[in-house]
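*Asks:* Sequence plus the predicted model coming up.
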Amino acid sequence: MRRPVRNRLPWWVTVPASLVALLVLVVLAGHMRLLPGLKNPFGAETEDRTGPALLKSIQDMSRYEAVSGTFQVVVDLDKDAKFLPDAVRGSRTLFVGTGNVAAYVDLGGLDKDAVTVTDDREGARLRLPHARLEKPALDVERSYAVTKERGLLDRLGDVFSDNPNDEHEVHKLAVQHIGDAAKESDLVARAEKNTERMLENLLRSLGFERIAVTFAEQGGRD
């Protein structure tokens, strides 16, 4: 009796298929830690190719940073599209922003009339500019997005975007609100009080007994 002839696949099909199957087994073994010493050949690797930092400028500081405040704000950014439901087009982001604002007194631009000393050299009068606020600095390590809701069209657009998770807008709003809060706070007043106390202690250590520190309207405020 003649045996039936089995159809065999050609070698140029079976060999690549076997190699692919073997490769899949190796990858799965690496993921499942069946072979602890084996690394996933397709695993992503991170390499820092950043070049050295370049010094662009040097600026001598002639200001006394008298106080610093930490602020936190919850930014609720809601974007809606006309005639479309939020599930189709729109986004809403809740972002907790934490930032610092410092207040300082600029001592570098004082003229010759800013400091007067009495004839007996026991009294001194200082006339200083009002304290100013530094620009708010957002603390990215302590700032985070609570929720992100995006419509279907927005999510599809993220696929073709270079930066789908761009948080520049909420960061900018957080900095703006933190700056506004700093202006409404007592940072400027406390900075002037701390500066006055620092200068009084300094001049007393130099032998002055009568010290008067005043702040004038010059230079404006940031």
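*Replies:* On my side now, so go ahead.
*Asks:* contacts, neighbours, all on C-alpha from now
*Replies:* Will do.
*Asks:* neighbouring contacts of stretch 195-206?
*Replies:* Defining contact as C-alpha atoms under 8 Å, 6 or more residues apart in numbering, one finds that stretch 195-206 is touched by 64, 66, 105, 211, 213.
*Asks:* now for the helix or strand harbouring the third one, which elements pack on it?
*Replies:* Assigned by DSSP states H and E, residue 105 belongs to strand 90-106. Secondary-structure packing of strand 90-106 (3 or more C-alpha pairs under 8 Å, 6 or more residues apart in numbering; DSSP states H and E): strand 63-80, strand 123-129, strand 132-133, strand 137-138, strand 144-150, helix 168-184, helix 187-205.
*Asks:* and of the contacts of stretch 195-206, the nearest to residue 177?
*Replies:* residue 66 (22.1 Å; C-alpha to C-alpha).
*Asks:* Count the neighbours of the closest residue to the closest one other than its chain neighbours for me.
*Replies:* Nearest in space to residue 66, with sequence neighbours left out and distances taken as C-alpha to C-alpha, 6 or more residues apart in numbering, is residue 191 at 4.8 Å. Neighbours of residue 191 under the rule other C-alpha atoms under 10 Å: 24.
*Asks:* Check it against this one:
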Amino acid sequence: MTTPIRRIPRGVPGWVKAVTAVVLVLAVLFAGLRLSVLPGLKDLFGTETHDRSGPALLQSIQDISRYDAASGTFQVVVDLEKDTRYVPDAIRGTRTLYVGAGTVDAYVDLGKVGEDDVRVDEDRTSATLRLPHAALGKPALDPDRSYAVSKQRGLLDRLGDLFSGNPNGEQAVQQAAVRHIGDAAKESGLTARAERNTTEMLEGLLRSLGFQEVHVSYGG
């Protein structure tokens, strides 16, 4: 499919029009050369990937006191477009349609529970616990289920990818996907589900230890 070329807006300086015209000519020449030369060029400059990474080094160990009580799986379609002023999209501009899939965990930080937050009666048959509200972890993008549906790039962007160390980079759309997944998690009721699950877990645990009444509340 041929990408439509935008008209140059009125009032654009003359030097901009001249540069745009030259680039348009190069775009036409590049398109013609691609039909006759690039099919063989791909085989000539074929690349191979060799993993020569060293062993992973342990930098730190951290104790975890949080209880992961719920996890949500999300999917978002990101339509990210980047334009350059006064330059047609066929010359400079990108548009990427990306499907991002990931998970967000909801947890209760039991490490914040102090002595005043736990009360037990003298007979050890009733327990009252006050816990901090559940919080959301950082969204984790799943690379196996995330992919680009389509990519449209101007001539200069394609040339830039050819000579850059990160061709067809998807960092911007991945960051956008993570942000949208995080926003969706905030509206999903995941933290409320985590608090219910934490309450059920503690009630079952304490009753197995002989407590007949267990009261769990959240705040702070």
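*Replies:* Noted; the coordinates are in hand. Please read all numbers here as calculations on a predicted model, not as lab measurements.
*Asks:* TM-score for this pair?
*Replies:* Scored against TM-score structural alignment, normalised by the length of structure 2, the superposed chains reach a TM-score of 0.77; 176 aligned residues with a C-alpha RMSD of 1.5 Å.
*Asks:* which residue sits closest to the spatially most central residue of structure 2, ignoring its sequence neighbours?
*Replies:* Central residue of structure 2 (C-alpha atoms, centre = their mean): residue 178, 2.5 Å from the mean position. Nearest non-adjacent residue to residue 178 of structure 2, counting by C-alpha to C-alpha, 6+ apart: residue 139, 6.0 Å away.
*Asks:* Please tell me I have it right and that neighbour contacts residue 104.
*Replies:* Yes. Contact status for residue 139 of structure 2 versus residue 104: in contact at 4.7 Å, counting by C-alpha atoms under 8 Å.
*Asks:* Between those two, which contacts overlap?
*Replies:* With contacts taken as C-alpha under 8 Å, 6+ apart, the residues that reach both residue 139 of structure 2 and residue 104 are 181, 182.
*Asks:* Where does stretch 120-140 of structure 2 end up in structure 1?
*Replies:* Counting by TM-score structural alignment, stretch 120-140 of structure 2 pairs with residues 117-137 of structure 1.
*Asks:* related to what we said a few turns ago, what's the matching residue for the residue nearest to the centre of structure 2 over in structure 1?
*Replies:* Using TM-score structural alignment, the partner of residue 178 of structure 2 in structure 1 is residue 175.
*Asks:* mind listing what that match touches?
*Replies:* Taking C-alpha under 8 Å, 6+ apart as the contact definition, residue 175 of structure 1 lies against 97, 99, 136, 137, 138.
*Asks:* next one: residue 95 of structure 1
*Replies:* Residues near residue 95 of structure 1 by C-alpha under 8 Å, 6+ apart: 74, 75, 76, 143, 144, 145, 146, 147, 170.
*Asks:* And the furthest pair within those?
*Replies:* The two members of the contacts of residue 95 of structure 1 with the most space between them (C-alpha to C-alpha) are 76 and 143, at 13.7 Å.
*Asks:* Chain neighbours aside, what residue packs nearest to residue 27 of structure 2?
*Replies:* residue 155 (6.4 Å).
*Asks:* in the longest helix anywhere in structure 2, what counts as buried?
*Replies:* The helix that spans the most residues within structure 2, counting by DSSP state H, is helix 14-36. Neighbour counts over helix 14-36 of structure 2 (16 or more other C-alpha atoms under 10 Å) mark 20, 23, 24, 27 as buried.
*Asks:* How is the closest residue to the third one other than its chain neighbours classified with respect to secondary structure?
*Replies:* So that's residue 24 of structure 2. Spatial nearest neighbour of residue 24 of structure 2, chain neighbours left out: residue 91 (7.1 Å); criterion: C-alpha to C-alpha, 6+ apart. Counting by DSSP: H, G, I helix; E, B strand; the rest coil, the backbone at residue 91 of structure 2 sits in coil.
*Asks:* Residue 91 of structure 2 contacts residue 27, correct?
*Replies:* Yes. Here residue 91 of structure 2 reaches residue 27: they are 7.3 Å apart, a contact under C-alpha under 8 Å.
*Asks:* so which strand or helix has residue 166 of structure 2?
*Replies:* Using DSSP H and E, residue 166 of structure 2 maps to neither a helix nor a strand.
*Asks:* Map it onto structure 1.
*Replies:* Applying TM-score structural alignment, one finds that residue 166 of structure 2 aligns to residue 163 in structure 1.
*Asks:* do the same with residue 67 of structure 2
*Replies:* Under the alignment (TM-score structural alignment), residue 67 of structure 2 maps onto residue 64 of structure 1.
*Asks:* In contact with that match, which residues?
*Replies:* Here residue 64 of structure 1 is in contact with 104, 105, 106, 107, 195 (C-alpha under 8 Å, 6+ apart).
*Asks:* Considering these, which are maintained in structure 2?
*Replies:* Retained in structure 2 (both residues aligned by TM-score structural alignment, their matches' C-alpha atoms under 8 Å) from these: 104, 105, 106, 107, 195.
*Asks:* Which one of these is nearest to residue 22 of structure 1?
*Replies:* Nearest to residue 22 of structure 1, judged by C-alpha to C-alpha, of these is residue 104 at 67.0 Å.
*Asks:* Quick check: the closest one touching residue 66?
*Replies:* Yes. Between residue 104 of structure 1 and residue 66 there is a contact under C-alpha under 8 Å: 5.4 Å.
*Asks:* so what sits against both of the two?
*Replies:* Counting by C-alpha under 8 Å, 6+ apart, the residues touching both residue 104 of structure 1 and residue 66 are residue 191.
*Asks:* the more surrounded of the two?
*Replies:* Comparing residue 104 of structure 1 with residue 66 by neighbour count (other C-alpha under 10 Å), the higher total belongs to residue 104, at 23 against 20.
*Asks:* list the contacts for the closest residue to the more buried one other than its chain neighbours?
*Replies:* In this structure, residue 104 of structure 1 finds its nearest non-sequential neighbour in residue 65, 4.1 Å apart by C-alpha to C-alpha, 6+ apart. Neighbouring residues of residue 65 of structure 1 by C-alpha under 8 Å, 6+ apart: 102, 103, 104, 105, 191.
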